[in-house]
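1. have a look; sequence and predicted model below, questions after that.
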Amino acid sequence: MTTATTTVTPAATPHVLAVDDDPALRTLLEDYLTGHGLRVTTVASGREMNEVLEREPVDLVLLDLKLPGEDGLQLARALRERATLPIVLLTGQNEEADRVMGLELGADDYVTKPFSPRELLARLRAVLRRYQVQATLPERDSTRRAFRFAGWELNLRTRRLRSPAGESVELSNGEFSLLAALCSAPGRPLTRDQLLSMSRLHEAEVYDRTIDVQILRLRRKIEEDPAHPRLIVTQRGVGYLFETSVETLY
């Protein structure tokens, strides 16, 4: 039986719970992440993971999907059902189906083995930052019915977009959620992390690696000249700005 090990740093430091059956990898994770300002607890099984979660607060779970005798996807599903804490998956290079299923179950990101500790640290920090931003945002106002901007109308209940000519424009779930996020903060520069967090309030399946693609697709649908956008404007070094007035309908 393995014993959970915890390296303690100041209380305000994010607490990462790493779940992996490889003792050498657990040591590497503990040493590297602790050396870069995170508090780290390492365990070898889902049972030990649950014991840690029961007795102390955790800010992020780093979960290996291939634990001996355990279903990593089922552990990820149970984690998402019990809490809103961030989940980052550790997977093999040839486990694309598991990665996709993990994201669909609510995981926030994944890292494939073998991985660069530096890249892992950057991904963990990005996910933690995203959740910190989300915690400062107001909850979605369920009384809102629609947004109107530049002749367009986005219906939040039917999830439909109507053009100034009265035509219905089809949006993917990600496009709808990003447009709703932009409409809720007109004239305010938003970082990608903020857009990701605000999109979650609209039940989006939007990931950091695809947000620029979603913005590009949105521009093609609502801009007169997508190559020179006037509504969704890029803010270099920041993110995006929805540069138009927005009317909220209740």
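-> Sure, I can see it.

2. every contact and neighbour count from this point should use C-alpha atoms.
-> OK.

3. quick test: name the residue nearest the centre of this protein.
-> For the chain, the residue nearest the mean C-alpha position is residue 108 (4.7 Å; C-alpha atoms, centre = their mean).

4. residue contacts, the nearest residue to residue 89 once chain neighbours are set aside?
-> Among residues not flanking residue 89 along the chain, residue 110 sits closest, at 4.4 Å (C-alpha to C-alpha, 6 or more residues apart in numbering). Residues near residue 110 by C-alpha atoms under 8 Å, 6 or more residues apart in numbering: 88-91, 99.

5. turn the residues you listed into JSON lines, columns for secondary structure.
-> As requested, those are exported to JSON lines (DSSP: H, G, I helix; E, B strand; the rest coil):
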{"residue": "88", "secondary structure": "strand"}
{"residue": "89", "secondary structure": "strand"}
{"residue": "90", "secondary structure": "strand"}
{"residue": "91", "secondary structure": "strand"}
{"residue": "99", "secondary structure": "helix"}
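
6. including distance to residue 19 and neighbour count, could those residues go into a markdown table?
-> Below are these laid out as a markdown table (distance: C-alpha to C-alpha, whole Å; neighbours: other C-alpha atoms under 10 Å):
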| residue | distance to residue 19 | neighbour count |
| --- | --- | --- |
| 88 | 10 | 24 |
| 89 | 10 | 25 |
| 90 | 9 | 24 |
| 91 | 12 | 22 |
| 99 | 16 | 23 |
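
7. which of these sits closest to residue 240?
-> Of all these, the one sitting nearest residue 240 is residue 88; the distance, using C-alpha to C-alpha, is 26.1 Å.

8. and that closest one, how far from residue 46?
-> Counting by C-alpha to C-alpha, to the nearest Å, the gap from residue 88 to residue 46 is 15 Å.

9. okay, one more to line up with it:
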Amino acid sequence: MKHKILLVEDDVAINDMVKGQLTKEGLEVVQAFDGEEALGVFANDVFDLILLDLMLPKLDGMEFLKIIREKSMIPILIMSAKDGDLDKALGLGFGADDYIPKPFSMIELTARVKAAIRRATHYSRIEQKEEQEKKVLTAGELTIDLDNFALLKSGREIKLTAKEFHILKLFISHPSRVYTKAQIYSLVWEDDYYGDENVINVHMRRLREKIEDDPSKPRYIKTLWGIGYKLGEF
């Protein structure tokens, strides 16, 4: 069965070019050219991934992203020429999974799309297994409930995006290990690390803002300068 992608891009030439390339790779692509149209298409079909431009008419990509995240955890790959949008798209309340800056090569775009679908399929299998095992992980005041995909701090629930959850789970599952940014990207995104630190930096900062009493002096995720990160000692 073909994986189905919702492609949301208002530039007709780019939209058609991307659709042509992904179709050649054996993917089914449904096109939308503005945010309102994309919402209607999404409501009436089932997709494996959304490929989203942020600069859209009628309903911009950021607002579209917020609406989708209220309904679904479908993988969303951002296409954007504005670096300033990255922080918003990956951050609190938005929850995009990854991004590729414009202009991009079709080879890299295809690789990112396939990797995102592969990760989603893999995580789905992991979550099914974890639901059967009913595990709970703890560190200090933090408790990760794998059954319900939830984080509690001193009994209070903290909302995390999917990527934030898996990053924190990685550290708490292996409390003595030090992870480089490349290793975090490889293990959480399950993709080759392209050397762009922005994605990791944004996720780490947002995660710390949610779980730390003082994000400027983190207790839970420690930085080892020039090396990477590790879980604090409790």
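-> Ah, there it is. Remember, it's a predicted structure, so these values are computed and weren't measured experimentally.

10. quick check: TM-score for this pair?
-> Once superposed, the chains reach a TM-score of 0.62 (TM-score structural alignment, normalised by the length of structure 2), with 177 aligned residues with a C-alpha RMSD of 3.7 Å.

11. just give me the match in structure 2 for the residue nearest to residue 89 of structure 1.
-> With TM-score structural alignment as the criterion, residue 110 of structure 1 lines up with residue 99 in structure 2.

12. which helix or which strand is home to that match?
-> Taking DSSP states H and E as the definition, residue 99 of structure 2 sits inside strand 98-101.

13. now do residue 126 of structure 2
-> helix 106-133.

14. which neighbouring elements make contact with that helix?
-> In terms of contacts (3 or more C-alpha pairs under 8 Å, 6 or more residues apart in numbering; DSSP states H and E), helix 106-133 of structure 2 is packed against helix 12-24, strand 49-53.

15. format these as JSON lines; extra columns: distance to residue 157 of structure 2 and mean neighbour count.
-> Compiled in JSON lines, those are given as follows (distance: least, C-alpha to C-alpha, whole Å; neighbours: other C-alpha atoms under 10 Å):
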{"stretch": "helix 12-24", "distance to residue 157 of structure 2": "40", "mean neighbour count": "15"}
{"stretch": "strand 49-53", "distance to residue 157 of structure 2": "28", "mean neighbour count": "25"}
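
16. now those as TSV including distance to residue 109 of structure 2?
-> Formatted as TSV, these follow (distance: least, C-alpha to C-alpha, whole Å):
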stretch	distance to residue 109 of structure 2
helix 12-24	9
strand 49-53	10
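
17. residues contacting the aligned partner of residue 57 of structure 1 in structure 2?
-> Under the alignment by TM-score structural alignment, residue 57 of structure 1 pairs with residue 46 in structure 2. When contacts are counted by C-alpha under 8 Å, 6+ apart, residue 46 of structure 2 touches residue 4.

18. mind running it again at 10 Å?
-> Going by C-alpha atoms under 10 Å, 6 or more residues apart in numbering, residue 46 of structure 2 touches 3-6, 74.

19. select from those every entry located in strands.
-> Using DSSP state E to define strands, the subset of those located there is 4-6.

20. how near is the match of residue 110 of structure 1 to residue 46 of structure 2?
-> Separation of residue 99 of structure 2 from residue 46 of structure 2 (C-alpha to C-alpha): 22 Å.

21. what ranges do the strands span in structure 1?
-> Under the criterion DSSP E, structure 1 contains strands at 5-7, 15-19, 39-43, 60-64, 87-92, 109-113, 146-149, 152-155, 160-162, 168-169, 190-191, 232-235, 239-242, 247-249.

22. now the angle from the longest one to strand 60-64?
-> I take that to be strand 87-92 of structure 1. 20 degrees (axes from the mean of the first three to the mean of the last three C-alpha atoms, to 10 degrees).

23. residue 14 of structure 1 is in contact with residue 40, isn't it?
-> Yes - in terms of C-alpha atoms under 10 Å, residue 14 of structure 1 counts as a neighbour of residue 40; the distance is 8.5 Å.

24. neighbour count: these two, which is higher?
-> Under the neighbour definition other C-alpha atoms under 10 Å, residue 14 of structure 1 and residue 40 were set side by side, and residue 40 has more, 25 against 18.

25. mind telling me what that one corresponds to in structure 2?
-> That one, residue 40 of structure 1, aligns with residue 29 by TM-score structural alignment.

26. quick one: contacts for its match?
-> Neighbouring residues of residue 29 of structure 2 by C-alpha under 10 Å, 6+ apart: 2-7, 18-23, 47, 49-51.

27. one more time with 6 Å
-> Contacts for residue 29 of structure 2 (C-alpha atoms under 6 Å, 6 or more residues apart in numbering) come out as 4-5, 19.

28. closest to residue 186 of structure 2 among those residues?
-> Set against residue 186 of structure 2, the nearest of the contacts of residue 29 of structure 2 by C-alpha to C-alpha is residue 5 (23.1 Å).

29. neighbours around that closest one, how many?
-> 23.

30. show me what it aligns to in structure 1.
-> Alignment note (TM-score structural alignment): residue 5 of structure 2 maps to residue 16 of structure 1.

31. next, work out how far apart its match and residue 47 of structure 1 are.
-> 17 Å.

32. next one: residue 68 of structure 1
-> 12 Å.

33. and for residue 241 of structure 1?
-> Distance, residue 241 of structure 1 to residue 47 of structure 1, using C-alpha to C-alpha: 45 Å.

34. show me which of the two is the more surrounded one.
-> Set residue 241 of structure 1 next to residue 47 and count neighbours by other C-alpha under 10 Å: residue 241 wins out with 20 against 12.

35. my read is that that one contacts residue 215, right?
-> No - assessed by C-alpha atoms under 6 Å, residue 241 of structure 1 is found out of contact with residue 215, at 11.1 Å.

36. can you redo the strands of structure 1 as JSON lines with distance to residue 129 of structure 1?
-> Below are these laid out as JSON lines (distance: least, C-alpha to C-alpha, whole Å):
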{"stretch": "strand 5-7", "distance to residue 129 of structure 1": "21"}
{"stretch": "strand 15-19", "distance to residue 129 of structure 1": "13"}
{"stretch": "strand 39-43", "distance to residue 129 of structure 1": "15"}
{"stretch": "strand 60-64", "distance to residue 129 of structure 1": "11"}
{"stretch": "strand 87-92", "distance to residue 129 of structure 1": "13"}
{"stretch": "strand 109-113", "distance to residue 129 of structure 1": "13"}
{"stretch": "strand 146-149", "distance to residue 129 of structure 1": "28"}
{"stretch": "strand 152-155", "distance to residue 129 of structure 1": "29"}
{"stretch": "strand 160-162", "distance to residue 129 of structure 1": "31"}
{"stretch": "strand 168-169", "distance to residue 129 of structure 1": "33"}
{"stretch": "strand 190-191", "distance to residue 129 of structure 1": "11"}
{"stretch": "strand 232-235", "distance to residue 129 of structure 1": "20"}
{"stretch": "strand 239-242", "distance to residue 129 of structure 1": "15"}
{"stretch": "strand 247-249", "distance to residue 129 of structure 1": "29"}
